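Chemist: Quick check, what structure comes out for this input:
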Amino acid sequence: MVQILQGKDITLAQLIDEFGLQLADDENFFSEWRYDLPELSDLEKESLNEVKAEYLHLSKYPILEPVVKMVVLSPLLRLAGFYQPPFYIASEQEVKISSEDE
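Modeler: This is a model prediction of the structure:
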């Protein structure tokens, strides 16, 4: 009998344990992403490897969007120069919701 699992009810750590999933770390995997790219400095490569390692560690467990933003997105935006002119960061406007109870 086939067991059906809902995605929301299982973690990556469980899939690794139960099915022996392994990370495909072959540099030729999705090789089309590597064409005509500028050369990275050693510091940039080191920073990207740190972000990758931190994400791979945390992704084994349930993580919420704010953690992904903090651990992955923010360092990538910094490395790409999106915190420097002519770019700027704007946050969402605060929305207050209230309701009257009896």
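
Chemist: Only C-alpha atoms from now on, for both contacts and neighbour counts.
Modeler: Noted.

Chemist: buried set for the longest helix along the chain?
Modeler: When every helix of the chain is counted residue by residue (DSSP state H), the longest turns out to be helix 42-58. By neighbour count, with 16 or more other C-alpha atoms under 10 Å as the criterion, the buried positions of helix 42-58 are 48, 51, 58.

Chemist: Tell me which other helices or strands it touches.
Modeler: Counting contacts by 3 or more C-alpha pairs under 8 Å, 6 or more residues apart in numbering; DSSP states H and E, the secondary-structure elements packed against helix 42-58 are helix 74-79.

Chemist: And this one, please, so the two structures can be compared:
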Amino acid sequence: MKNDKAILKTSDWVKGISRHGELIIGFIDSMSMVQEAVNVVVVESDNEEMIGKTIPMSVNQVESIPMIQSKGAGELEFLIDLALATGDKEWFEELSAELNSKKQAVN
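Modeler: Just a heads-up that it's a prediction; the model follows:
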């Protein structure tokens, strides 16, 4: 992989342009070091038909999106829905715990 790019890993959020010119925002589902490719689960795109699909992309087509440390309740609820939709139990539990602690801090 290229030295000038952040090191990518599974579950990283990325953005990029597909080979058909569509804006893609999603997370890495799997990757191939040999092919320098990642499979990205599309969460947002200017082509709505792409949303929810997993597409292969070259590591040169994507860049890592830095995670914001503090998420709001609305963001956490969206991510919890996404974790449920993707069947990621560990991520669901992590996000639910974060949302519960945020709600308890407010009360």
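
Chemist: Quick check: TM-score for this pair?
Modeler: For these two chains in superposition, a TM-score of 0.28 is obtained (TM-score structural alignment, normalised by the length of the first structure); 36 aligned residues with a C-alpha RMSD of 2.6 Å.

Chemist: picking up where we left off before, in CSV: the buried residues of helix 42-58 of the first structure, plus distance to L76 of the first structure.
Modeler: CSV is the format used below for the buried residues of helix 42-58 of the first structure (distance: C-alpha to C-alpha, whole Å):
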residue, distance to L76 of the first structure
L48, 8
V51, 8
L58, 16
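
Chemist: ok, these vs D17 of the first structure, which is closest?
Modeler: Using C-alpha to C-alpha, L58 comes nearest to D17 of the first structure of those, at 15.6 Å.

Chemist: quick one on the thing from earlier: heading C-terminal from the longest helix of the first structure, find the next helix or strand.
Modeler: In the C-terminal direction, the helix or strand that comes right after helix 42-58 of the first structure (DSSP states H and E) is helix 65-68.

Chemist: which other residues reach that following helix?
Modeler: Y55 (C-alpha atoms under 8 Å, 6 or more residues apart in numbering).

Chemist: count of residues packed around V40 of the second structure?
Modeler: V40 of the second structure has 27 neighbours, counted by other C-alpha atoms under 10 Å.

Chemist: Does anything pack onto the longest helix seen in the second structure? Which helices or strands?
Modeler: Longest helix in the second structure by number of residues, with DSSP H as the criterion: helix 89-106. In this structure, helix 89-106 of the second structure packs against helix 73-86, with contacts taken as 3+ C-alpha pairs under 8 Å, 6+ apart.

Chemist: Remind me which helix or strand E44 of the second structure belongs to.
Modeler: Assigned by DSSP H and E, E44 of the second structure belongs to strand 37-45.
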